Every structure is written in C-alpha cells, then in structure tokens.
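Q: Coordinates only, no sequence provided:
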C-alpha cells in the first residue's frame, strides 16, 4: 500500500525541524512540491534545502506541480477556498496515482504545523474517503508560526488562567472578541488591526519569522500600527509576497 506523510517543517528556520520530522523525511521516496510561482520560489528553495540537509540517502525523487491560485474577485471567501481545494485535490490525486508506486512513501512538506491554517490534511482525507486511491497517511506536527512568533518576542501566548483565540483578519473585523485577552491573527491581508486602534491593546507582529528576512515589531497598537503597515507594505513589494502573524493582547485584561 502507498503511504503519504504530511510533515510540518516549521516556520522557516531549518533548525525548527523536530527529530520526528527528520526521521520522517528519511522514509520518503517521493517529495511532492507545489510551485506557487516566481515570487515564492524561496519557499521551494528552502524545502529543497531542508531535504538536502536532513535526508541521508539520495534515492528520493522530487515531483513538482503548479499550485492553483485562489480566486480573489467577488466570489465569497469560503466558496473560493473550497474551489481552490478541489483544484488542489485533483493535482494531488494525479501525483499520487502517476508518481508514487505501490509500497512507496510520498510526502508533502507543510509550512509550520499541518493542523493550523493549512488544507493538506483535509484534501488527503477527502481523497482517501473517495475510495479511488488506496493509501494510508500520517501527520507529523511542526513548529507553527504562532509558536515561533511568541518565542521570538519572548512572550507567552495567553495570560495566566485565560484562553487564547486564533483567527484570521476577518475574525477581528467586527471588533476584539469579548471575554478574550489574547488573540493571534493569521492571514490578515488588509491590516485589520488598524480597526482596533481605540482598544487598549499591545501588538506583537512578525513577518517571515524564522527566516533571514524576519521582521519583528511590538508595542502599544496605536503607537506602532502605522510602522507595521509601512514595513509590511515595503516587504511585500520587495519579496512579492508576505507571510505574517501577530498577537493582540488587552493591556489590562478583560
């Protein structure tokens, strides 16, 4: 039977790989890599660097496929994501069928942790339930950008005895959540934190965390939000893409 490993490779620093992830890499016959275009070629280069650094046997193969893009017109967000995942599923099915032989191990290398804001698990689960492809799969956890952000800013994610919420930019567009002290925001393309300038919040922001391009800014939200917006825009223009995360925290608790 074919086997697929979904391996979390951390937030960007190759040293973030766990021993379990390194052991998993060395089981792999075929690495599946999704190409997201010239702007994100660094992401493919880093994946290949991780493979070259940690895999001790050179008998593996790397199979690349062009990743589809999410529609960004007037289509509803969830509908656009569902369409994107269906397109990815078709590509995954083709690669598993055509590029992975029986009894071989294939792998998808996922940024951060596969359980957090990534669809690889859901896509492979859908393929498995479809019944047309006979394979088993396993998930190897990784260091997420959330963990890396907190570590780089040297702060805990939550206050003592309090919970933390993880959401996206849309999740705070209507205001800071009630009865929550700490909110981690991922996938915010519109600098939504600016809408919370009247709240008494601290922000801990990071982009490209764990990579040589890492950017970190923290402070009272009203004091640093313009700087974050400027640095973020400059970085996006420079690199052609941005991967950022931030923690918002009430200064005096709920």
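A: Looks like it arrived, so ask away. Since we're looking at a predicted model, the values are computed, not measured.
Q: When you work out contacts or count neighbours from here on, use the C-alpha atoms and nothing else.
A: OK.
Q: the strands in the stretch 101-250 of the chain, which residues?
A: 105-110, 135-140, 164-168, 182-186, 201-207, 215-220, 244-250 (DSSP state E, counting those that start in this stretch).
Q: residues in contact with the second one?
A: So that's strand 135-140. Here strand 135-140 makes contact (CA atoms under 8 Å, 6 or more residues apart in numbering) with 1-8, 20-21, 24, 114, 121, 124, 128.
Q: Comparison target, given below:
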C-alpha cells in the first residue's frame, strides 16, 4: 500500500498552513508537484520553500511536467477529461517509481483540495485503473474565497441570503442567480453585461506579497480592475484572481 497526503496550502502566504498541515508535512518522504513551466515558476518555488521549512528529515521533491491542454476548446468537457487522464497517467508512473514501500508521499494543493482543483479526481482515476494500491488522506487548506473575504474584511453572505461559487465560464452562460456570487477561474472577465450598481470585491494573488485588492460600485471600478489585471498578468506571466459580486 502506497500512502499519500493531499495537503491544502492556502493561496500564497506560507502562514496559511494549518497546524494539521505542518504535522502532516513532517512525516513526508516524497513530494509530487505538477510543473506548469517557467511562467508559474514562483508557484513551484513556494511549494519547495514550504517543504524546506516543514520537512526536517531527508525528502525528495519530484516535479512533473504538467500535460498541456487547450484553454479555449470547442469541447470543454471532453478536453478537461482528457487532461485529467493525462495527469493521472503521469502521476501514477511517478508514484510507482518514486514512492517506496513504507514511505509517505504528498501533493501540495493551492487553496483547498475540495474547491476547483483536480487532484482528487486524478487520484480517483489512478485508483480505478487498479494498477496501484493507493490510499490518501486530505488535509484542508484556506481557499481563495476565504482569503478574499478576509482581505476585504467582509462577510461572505448576508443574513438569510444565498451564496453561489461558480466559474467565469458559467457566469457568462447563466448570469447572476444569487444574492452574492463568488467567481473563480475567470480568464477574461466581462463585467459590462451586469448591473453597474452591483458591488464588486476583487482580489488577485491573494495572500501573497503581490496581492491586489479593489472594491466598489461595479460600474465605477470595473475599468480599473481590467487595467490592473492586464498590467499584473504582463508583469508576472500569469494571474490568479477571484471576485465577489453582490446585489444592491
């Protein structure tokens, strides 16, 4: 039996690690990480620094090239399924070759493993293939939703009101259906279709030294958000942002 820890590490601040995560890391022999290349090298570097800080015993850091995928596919569902399978194949091979009997492996997940992350789906694919005897435990982490509301010092919900957590793709297709809507994974935000009197709470690189926060009336601050977002993406080569839209 091979054993894995799937550990949520928060959104960029090393102090986001819980005490449970720190204890789990102390027992790890091998850390597996999917490497998206030079543009996101700082995300891989943060994982390495967390390991160096909290794994005192000798350990191995195994970086795997993340399979490429089409970001604007005609068949979104089919493309993501194929991408998950490619990840599963790559990770299964690495676990088989790098994680010995009696050793403990770990995968460090940005945010929390339960929210818009594919790690658990990928591991289920490996288990279903039946070639590896694999078990894992999940250690929760701080999500970008929590980091966003904390940074703006606001409540996620209003009294008795609903909250929807969705993606930019779904928001564009379905519109606003909840009192408060948290939007993640929005590669090309388009605010013009919505009521300009909505309130927006936007944040990028949450929890990190590069954090950017903007809030206010949507019709007033949307141009500034677009400008700051474009500048930040050009400077870093990538952007990870989240925002909350709230009805008047």
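A: In hand now; what should we look at? These numbers were taken from a predicted model, which means no experiment stands behind them.
Q: Would you reformat the strands of the stretch 101-250 of the first structure as CSV and include distance to residue 15 of the first structure?
A: Converted to CSV, those look like this (distance: least, CA to CA, whole Å):
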stretch, distance to residue 15 of the first structure
strand 105-110, 15
strand 135-140, 16
strand 164-168, 25
strand 182-186, 22
strand 201-207, 18
strand 215-220, 18
strand 244-250, 19
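Q: For PyMOL, write the select line for the buried members of the contacts of strand 135-140 of the first structure.
A: Here is the PyMOL command that picks out the buried ones among the contacts of strand 135-140 of the first structure, judged by 16 or more other CA atoms under 10 Å:
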select buried, resi 2+3+4+5+6+7+8+21+24+114+121+124+128
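Q: now, which of the contacts of strand 135-140 of the first structure sits nearest residue 141 of the first structure?
A: Of all the contacts of strand 135-140 of the first structure, residue 141 of the first structure sits closest to residue 8, with 5.1 Å by CA to CA.
Q: That closest one reaches residue 22, doesn't it?
A: No - if you go by CA atoms under 8 Å, residue 8 of the first structure and residue 22 don't touch, sitting 10.2 Å apart.
Q: Residue 91 of the first structure matches what in the second structure?
A: Matched to the second structure by TM-score structural alignment, residue 91 of the first structure sits across from residue 90.
Q: in a helix, that's where that match is, yeah?
A: Yes - assigned with DSSP: H, G, I helix; E, B strand; the rest coil, residue 90 of the second structure falls within a helix.
Q: contacting residues for the residue lying closest to it once chain neighbours are set aside?
A: Of all residues not flanking residue 90 of the second structure in the chain, residue 64 sits nearest, at 7.6 Å (CA to CA, 6 or more residues apart in numbering). Going by CA under 8 Å, 6+ apart, residue 64 of the second structure touches 32-35, 90-91.
Q: what about whichever residue in the second structure pairs up with residue 235 of the first structure, neighbour count?
A: The alignment partner of residue 235 of the first structure in the second structure, by TM-score structural alignment, is residue 232. Applying other CA atoms under 10 Å, we find 18 other residues in the vicinity of residue 232 of the second structure.
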